[in-house]
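K.L.:
attaching a predicted model along with its sequence, questions to come.
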Amino acid sequence: MHTVYSLLDGASRTQEVAQTAAQWDMPAVALTDHGSMFGAIEFYLACKEQGVKPIIGVESYMLAEGSRLERKRQSGRDGGKELCHFTLLAENETGYRNLLKLVSDSWLNGFYYKPRLDHELIEQHHDGLIAMSACLGGEIPQAIMNGQQEQARKTALYYRELFGANNFFLELMDHHTPEQQAVNLALVELSRETGIPLVATNDVHYVKDSDAEPQDLLLCIQTGCLHSDPNRMRMSSRELFMRNAEQMWELFGELPDALLRTREIADRCNLELKFGDFVLPEFPVPEGHTAGSYLRQVCNERVGRFYQPVTPEIRSRLDYELQVIEDKGYSAYFLIVWDLIDFAKNRGIRVGPGRGSAAGSMVAYVLGITELDPLEYALFFERFLNPERPSAPDIDIDFPPERRDEVVAYTIQKYGTSRTAKIITFGTMGAKAALKDVGRVLDMPIPQVNELTALVPDKPGTSLQQALGEVDELRRRYESDEQVHNLLEAALRLEGLTRHTSIHAAALVIARDDLTNYVPLCRVSGGEDNVTQFDMGAIDKIGLLKMDFLGLRTMTVIDEACVLVRKNHNLPEFDVHHIPLDDKKTYDLISRGEVVGVFQLESGGFQRVCRDLKPDRIEDIVALVALYRPGPMDYIPDYIDRKHGRKKVVYHHPLLEPILETTYGIIVYQEQVMQIGRDLAGFSLGEADAIRKAVGKKDAATMAKVREKFIAGCEQNGIQSKVAKQLMDDIEAFARYAFNKAHSACYAVVSYWTAYLKANYPHEFMAAQLTSVMDKRDKVISFIQDTRQMGIEVQPPCVNTGGRNFEVHEDHIVYGLGAINGIGLAVADAIVAEREHGAYADLYDLCLRVDPRQVPKAAVEKLIRAGACRAFGNRQQLLDGYEAVWEAAHRAQADAASGQGSLFGGLDDEAGADIIAPQLRSLPEFGTDELRAMDAELLGLVLFENPLGELQAQLADIELEFTATGELAELKPQTEVLLAGVLEECFAFTTRKGDDMLRARLNDGRGTASLVLFPKTYAQCASLAVQGEVVLVSGKTEAPDGRGNGLPSVIVERLYRPADWKKVKRPAGRNGVRRNGTPAPRTAFESSPLMTGAEPGPVNGNGHGAVNGNGHAPVEVADNPPVEIEPVAADYRLLEVKLQLGGELRERLRVLAETLRQHPGELPVILCLEEGPRRRRLELG
């Protein structure tokens, strides 16, 4: 049986295999994936669930001769196949353990294109295994097909001798191919001669016969071939489907012994895997100690650091936890985690305060594994480790992503490569991937496939079946277009199949001894890391210790921000661990909803909730983190109203008040459910955890038992039955959405830390945020916009003053050199390192001093275009002359390296002093449009000028009332609005009908909104819909845009220039003028603290006289009411025409040329051809 784990070859899903075997009353089914055991645990459990015996095996790749340790291709005997198939089945646990060893070694030592076994290895690990000669690709069938009958006989006898007379079988298969028929006859004869028994088997690659075509497509995907390619790889038969007993008797009725032998083998294979036991590694402890006694000693030594005084309550809690941990055998686990975190902290690696239920443990707190006092936050150890039921501790740890590998490396070094491995993950074929893969191998037009793919909703987890049910257009095309129907049918069968392997980014497994005693290992994508062949779920089931080293970008931000605060504010001891949790500035910032960049709180919805709630204590943030999820979000308005006294808090019983007081009578946390069970019904906390589990899983049967016990317990405590029932009703209603308070509290503290940094050290915090996302252009843009709105100037990069990262200089932030598109961190590091020897005097000095292997000429060009070399001249000058400067500097470096240097020898130490640096020509700076385009391409947005300053200037005399972007989220869809701001991130694209439309962002100085210009509007406004333009926007609100950025969205009806404000269509119900006749307020612009440019731009856009400030004649884009175009100023001497490259370009050029010929004039006409960053200018007359 080849399942989906025979990657892109097998198409049998394990659940389907098990269900089919059960339906056909098959007593057993064997797993024999190619060279691996990826799906062994999943297959084993699926079969057990269906009452079918699972047989674990593998169809291995066996070298016919030679050593697996040799990394070269060898020809087989007399031109036969070097690498042959060989089937192995685990008869018992010994065989299973040997199978683990064989498969692991084939990957770790024998891999060369395939994981290979050889005779030497199989001789070491053959006990407990049943071997079979395999399919036509087997060693014996290959010898037969090559006419080597004697070699086939020798090989068969060798394997019989090795495995034993009753443990090696000659396999017969019948998939109606001439080759198979001939081999079968030879195998029957070989069996008669040697006495080696025959067994009839079925080479299964898919469950149903109708799956032959989808499996063939899967093979095409794997090999990268078109389905129509006559020379592509194909399976030898289209009958590799699962057969029942009757079908097998039809094939092998003349050889009944061979058929019956399958049952004999199945009866002999009795592997019982154990699940639920935990195989924890040992921790090295001092002589005379056990893990339990040493853990107790360490905790007793440390408890005084965290609690003063150590009260009897604290001592009792600590002793209780230590006893439970020791009784369950987890002392070593806590010591292992403590050691890893201690290593990280000693190396200066920031560690998160905790996550998940581990923060409920006082032992974890005292060890420094978590940083929240469980007593202060009312957290329960039993939520983490229940003494009354089997449960394994699971402590996840947050590290900065860029330093996580240091902790992983330490763990591997400490416990050894034979006991540690990373964990595999399997990528499956999602709905869209299946469509694209199948469309590609069917050679369907890419645009057509992309159209269909675009119809599948982007919602994670959406299947093709769901999409067909929800999307009318997709269903219509499926039903009406035969090609589309066939594509979707094939994709439906392939969707969800395993497509590739990769390594889990955060997980590492640690074993007590050699890992291959428990799990098969492999390597992924040519890497050197040992990787388990079992995924996370299977690792948990077999009980191995899994460590999750999670990378959290916020840890990087906090770390970098603290470094900058220490440096810039002379606070050498500053760290977020020492800040107060009652800082007014922090809560004020959160209450204003200014939470962009604040951990967990930065979504648009969270911003509104923060403004409504106005949190003033850490408990409010803990509750918000718990409530802001689908389901419990419904309780947020109640929580807010109760906090602010608009609704009365009512408790059904006085004992509830101390439990629910902090959440205003609402059950928010699972820990509250447990506390109610303990304090009102007399449950132990272990018993009370059963309530939490029953409610959370919506287990009706268990819930009924818990309900009965709860009511009885309440009655014993003097609580009336009626009240007890009401309490249980409330628990069932509220607690199904209750969240883990320990996790909420940990993340709320991180939220507070980031808010504190933003409120008290905004420059350092935003610089750290920007540095953390340098490789994500959209994030850089978003954070720079937020930084500007905070009143903090972001200056362009500079090779003399900027660093690799974003840095704080006095009252502004300097753009990091490493964030420039196409530069990279290595180039930035090289420039900054050389600058330690002094600032660069000019462009020649820069080119002369840097190593051209580290900073190539292309990087210098990008630095110039990004404005990073502006200290040496304007961009047009530098781009005009940089190649000559580079060549001169390169010659000087070459001369210095060859010893030629200066004619004056040692009198002149400067390398290349005799080379005369080329002089830059005196040229004016590029026009505004060119500079904007360069900034947008290399920096993501315009930095050489501050558009918000221009915004205020242009709106100074406008008598209109505008809606601030921050108010849009509060408005209903289809509300008419009038906005004013600067266009950012303009993205034009073509619809399925071939029309151009645009998405853009509008920044009004206090926030941003998403704009949508449909084709008709875009056609009218295209000349104005340009990044960096100041515009007035008339449109209607819609729901937040679907790109996941949470911005309020506006459908644009018109764009206007500020100068044309009198022509603006005012929103319904507004006259746009204050009642006293003075202009309406423009608080969104006038109150913006940042209204000055970072670097003065050119006086006009293109070196010619400009009418409207950007170098172009004014363009009227508002067609209601119609107006005449304003006269061109007398000094205007240039007309620029911009055309977008596309299929109609030739026709457009023809029309343009004909128009110019018919209407000659004195003004020059320059044609600008643009395609992304590429531009050409043609003078036409």
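P.N.:
Nice, thanks for sending it over.
K.L.:
C-alpha only now, for contacts and for neighbours.
P.N.:
Will do.
K.L.:
okay, now Val650: neighbour count?
P.N.:
13 (other CA atoms under 10 Å).
K.L.:
go on, Glu246?
P.N.:
With neighbours defined by other CA under 10 Å, the count for Glu246 comes to 10.
K.L.:
can you classify it by secondary structure?
P.N.:
Three-state call for Glu246 (DSSP: H, G, I helix; E, B strand; the rest coil): helix.
K.L.:
using the three-state scheme, assign Glu657.
P.N.:
helix.
K.L.:
distance of it from Asp373?
P.N.:
Using CA to CA, to the nearest Å, we find Glu657 at a distance of 22 Å from Asp373.
K.L.:
one more: Tyr307?
P.N.:
Tyr307 is 9 Å from Asp373, by CA to CA.
K.L.:
more neighbours: the two, which one.
P.N.:
A count of neighbours by other CA under 10 Å puts Asp373 above the other of Tyr307 and Asp373, at 18 against 12.
K.L.:
skipping adjacent residues, who's closest to that one in space?
P.N.:
Distances taken as CA to CA, 6 or more residues apart in numbering place Tyr365 nearest to Asp373, at 6.5 Å, with adjacent residues excluded.
K.L.:
ok, now which ones touch the one you found?
P.N.:
Contact partners of Tyr365, counting by CA atoms under 8 Å, 6 or more residues apart in numbering, are Ala359, Glu371, Leu372, Asp373, Pro374.
K.L.:
out of those residues, who's the most crowded?
P.N.:
The most crowded member of those is Ala359, carrying 31 neighbours; neighbours defined as other CA under 10 Å.
K.L.:
quick check: that residue is in a helix.
P.N.:
Yes - judged by three-state DSSP, Ala359 forms part of a helix.
K.L.:
widest-spaced pair of the contacts of Tyr365?
P.N.:
Glu371 and Pro374 (9.1 Å; CA to CA).
K.L.:
what sits in contact with each of the two?
P.N.:
Contact criterion CA under 8 Å, 6+ apart; residues shared by Glu371 and Pro374: Ala359, Tyr365.
K.L.:
next one for the comparison:
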Amino acid sequence: MFLNVHSSYSLKYGTIDIKRIVAQARALNIHQLVLTDINNSTGAMEFIRECEKQNIKIDKTEQDEGNVPYLIKPIIGIEFRLEHKLLYFGIAKNKEGMKELNDFLTWHNLNQEPLPIKAPAFKNAFIVYPFCKDKQPALASNEFVGIRSEQLNHLYTYPIKNFKDKLVVWHPVTITNKVEYRLHEYLRAVSLSTLLSMVQHGAKCTKKEIFIPEQEIKEQYNQYPFMLVNTSKLMDACNMDAYLTTEKFSKNKKTYTKTGTHGDKILLRRLAFRGLKYRYGLDNEVARQRVEKELKVIEALNYHAYFLITFDIIRFAINKCKFYHVGRGSGANSIVAYCLRITDVDPIELDLYFERFLNEKRTSPPDFDIDFSWDERIVIQQYIFDRYPKGDVAFLGTMSTFKDRAIIREIGKVLGLPKDEIDGFTDPTKERENRLNPTYTKLLYVHQLMKNMPNQRSIHAGGILISEEPITYYTALDLPPKGFPTVQWDMYEAEFIGYEKFDILSQRGIGHIREAIKIIKENIGDEVDIHDFKTFRHNPKLNAELKAGQPIGCFYIESPAMRQLLKKLTCEDYLTLVAASSIIRPGVASSGMMKMYIQSYHAPDKVEYLHPIMKEQLEDTYGVMVYQEDVIKICHHYAGLDLADADILRRAMSGKYRSKVEFDKLVQRFFDKAKELGRDEEITKEVWRQVSSFAGYSFSKAHSASFAVESYQSLYLKTYYPKEFMVAVLNNYGGFYSRWVYVHELQKTGAKVHLPCVNNSDEVVNIKGNDAYLGLIGIQGLEGKFIESIPRERRLNGLYVDLEQFVKRTQITLEQAILLIRLGALRFTGKDKKTLLWDIYTYLGHKQKKLNHAELFKTIHKTFSLPELENSEIEDAYAELELLDFPLNFSMFNLLKTNYRGDIMASDLHNHIGKTVKMVGNYVCEKTVHTIKNTKMWFGTFLDAKGDFFDTTHFPNTTPMYPFKGKGCYLILGKVVEDFNFPSIEVLKFAKLDIHMNPVAVD
């Protein structure tokens, strides 16, 4: 009798999650119901799966005793609303019917067309319109009218005899109880962006929209038994068995070639062995056997198409677009992927296990993570959508939920609280004070109800699905701002349904590499083979730069924490960098693994191994299970588990295994198999303790290796082509640090960096020989059209000759011209800024007239002599601060009122270990962390007056609540400490230094 059930996926409307819907229905012995969420089918597959799951849990004794089991027949559909007004809801008869409903909603979403008042003709779906006493609609054979129990009194004036077979019971379900009704009201207010008291009655559900026993419904409609019959017939006609499978099958595209699976198998084998020759030569038997082993597993799991589709994407990127990519993640454990150039990580060299990526016992599908440059990814995405049939390819969605502070803000707004009061409620420092406030207590109560509820659908960072059958069998599609069709559920639901995603991701590090290679060729003429990693990874000059620990601009290794780690490890080779890329992760560092690894790295002879197998397998990482592959190794070599079971156990300990019973069986097998091998029981217990404690923190070695390859490639470019590389970093919007840090780094290479100039600058930074000109794109406030048109006009018609010609050719406005003058971008005229500011008003100071580009005669203007106008370096520095966000040629140190630059410089810190020193540092960045006692501490990074980095630690007991006050120079008093030969400052006192005021502001 429940044709219209809303879950919490009816965003900011329904309050009940899928699991509770099924549980409540079972508790009331409801045998069939229809999930119809508003304008989405997000929960449809989850609902069917949950019904099946809870049906399986029926107590066997109930069936044996002849009791009626609480079996639930799931039926799915969609409720269609236009601007919050209910139009009708559709109920699928079968899988084809759900596709029709999804297709209907998808068409309107993708074409951004409003839903029609009248539903189209569906062959395999029913439509139910809400009852209206003043309207008797013309209904098709599949259409009905739903009437609520409170509307039954209207039937006295309604022509029942004309609609007797068309009226059905309509008892919507949206909430569970009165408390959830209040929550529903809050959700509606948030959705409508209005005050709680202003939500109209028609925008809310009624308090009766709860599950009740079916007998109660029958009593409500006892005078109209034909409605009960009509409703039962409608529901009985629905069957979702096509979605119910005892075995989970992959929904991805099953074949790549036209000849099907057999053709895929032949093609993948041919490509793999062609790549084997490219990667390893003709006579590497170890590699050949590894390829054969992997192909056997790929064939058994019918994974050919997934590899071939990924290969096709990479081939398009390399051959057609000349794009650079990085294949990372667990896919780098595969030698077949290495041979297909999906990844550049050699799994044999790094002893990577294919089972970490794919094995016959793995229940969840793996995927490849492919990174492209941030500005090239869209081309690859478009290729995929064009390459495969429309409707068979879509982006993955995500579902954001209501989070802590955001909830408080939303609730505060709908209650009409002033902004200052809301800000106070979200301030963690006022938590104790707030708890005494009754309004805050009220907010907290609603917060607990709303927390983690679905809030809004969005788009996954890069996941794409390529389906064997139309995706609308399983979901309707949205059209987010990116403009690509997107499914209405996330990656976890995709995995449950049986989809493996293709992760097409992006990062700026690849853009740095790509553009650096281009600039090197243009500025120097050198051709750089950046993929020749095996050659330059052993380059001593490169490794010396790595050991120096100053790789600013280099992907993944430029952050303060990574720079420190590189120095602590005296890292000077690829394998150590791979380990560093893993242990730098927050979970690893906080678990103590990082410190243990560094200690063991510097004293390998003092490492004590529990067992010879532990030494044999973990000697490269000094007994520490740095990688997920290490966990697999120990489970396999020490305990005797096969590699597939070892990976399943590793996944389970990482929280990615859902069956506790099966997990416990695997743990027992670990101990049983170890005993069979004659391992000492006490040692086995300790080995298991280490395995289980490390497994949750360890990182994929293949992932780390992929990062390390890219880091080396960046470091190679920075080492041999530092100027061009830093220009590339700037043109790809930097990395970890602010833009000025990279400009500073460019200056350190010896390049002469110039302020923007309309006769020399392009949109982005350019370099010619040793001269680098900052781009117009970095000027704050300069409009995009002038950023593009000024250099374009210069390239087309030659250099600008004087101010008047510049104004006429560019059609620039007064305000925009003033920005350029104040920054010195019109210095080609030979006039100072004050004179130019005076002159620009001659041309543009009155109401601007449209000036033509072409003139028959040049108008000669009178010239006037101006008094001498003063310019100062400080005034210029302030203009640069305002318009570039940093002064280029007049450092922050020069702005200080004091000439004091500290007692020591960063390069001399190692000579003052244990001493208290004074330093002056230009603020670079900070990091806030919470201690075990939930107090704050900070880590700071600064540059000294010589331009060298140093780092600070600010403990809670010696630091004010907010120690950093933005950019500028700070006086630092602290103790020099050393950790594995890396010196830093433990701050005792800390204050921002005063600077000279802007002369213009003073005037």
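P.N.:
Structure's in. What do you need? These numbers were taken from a predicted model, which means no experiment stands behind them.
K.L.:
now, which of the contacts of Tyr365 of structure 1 sits nearest Lys1138 of structure 1?
P.N.:
Checking the contacts of Tyr365 of structure 1 against Lys1138 of structure 1 by CA to CA gives Glu371 as the nearest, at 59.9 Å.
K.L.:
can you map out the helices along the stretch 901-1050 of structure 1?
P.N.:
With DSSP state H, counting those that start in this stretch, the ranges of helices along the stretch 901-1050 of structure 1 come out as 928-939, 947-955, 965-968, 1015-1021.
K.L.:
one more: the stretch 101-250 of structure 1?
P.N.:
Using DSSP H, counting those that start in this stretch, helices in the stretch 101-250 of structure 1 cover 119-124, 139-145, 149-163, 178-194, 212-223, 245-252.
K.L.:
any idea which of those gets closest to Tyr1018 of structure 1?
P.N.:
Across those, Tyr1018 of structure 1 has its closest neighbour in helix 212-223 (40.2 Å, CA to CA).
K.L.:
could you tell me where the closest one falls in structure 2?
P.N.:
Aligned using TM-score structural alignment, helix 212-223 of structure 1 spans residues 181-192 in structure 2.
K.L.:
from Val103 of structure 1, how far off is Leu45 of structure 1?
P.N.:
Relative to Val103 of structure 1, and taking CA to CA, Leu45 of structure 1 is found at 20 Å.
K.L.:
now for Asp367 of structure 2: what does it line up with in structure 1?
P.N.:
Counting by TM-score structural alignment, Asp367 of structure 2 lines up with Asp394 in structure 1.
K.L.:
likewise Val764 of structure 2?
P.N.:
Match for Val764 of structure 2 (TM-score structural alignment): Asn805.
K.L.:
which residue packs closest to that match, ignoring adjacent ones?
P.N.:
The spatially closest residue to Asn805 of structure 1, leaving aside those adjacent along the chain, is Gly816, at 4.3 Å (CA to CA, 6+ apart).
K.L.:
and the one you found, what's its match in structure 2?
P.N.:
Under the alignment (TM-score structural alignment), Gly816 of structure 1 pairs with Gly775 in structure 2.
K.L.:
surely its match touches Val758?
P.N.:
No - using CA atoms under 8 Å as the test, Gly775 of structure 2 is too far from Val758 to be in contact (9.4 Å).
K.L.:
my read: Arg269 of structure 2 touches Glu294, true?
P.N.:
No - Arg269 of structure 2 is beyond contact range of Glu294, at 10.4 Å (criterion: CA under 8 Å).
K.L.:
ok, now how distant is Glu382 of structure 1 from Val303 of structure 1?
P.N.:
For Glu382 of structure 1 relative to Val303 of structure 1 (CA to CA), the value is 20 Å.
K.L.:
ditto for Gly329 of structure 1
P.N.:
Plainly put, Gly329 of structure 1 is 22 Å away from Val303 of structure 1 if you go by CA to CA.
K.L.:
neighbour count: these two, which is higher?
P.N.:
A count of neighbours by other CA under 10 Å puts Val303 above the other of Gly329 of structure 1 and Val303, at 20 against 16.
K.L.:
SS state for that one?
P.N.:
Following three-state DSSP, Val303 of structure 1 is assigned to helix.
K.L.:
what about it, distance to Phe381 of structure 1?
P.N.:
According to CA to CA, Val303 of structure 1 stands 16 Å off from Phe381 of structure 1.
K.L.:
and the helices in the stretch 351-500 of structure 2, which stretches?
P.N.:
Under the criterion DSSP H, counting those that start in this stretch, the stretch 351-500 of structure 2 contains helices at 377-387, 404-414, 419-425, 431-434, 438-450, 491-497.
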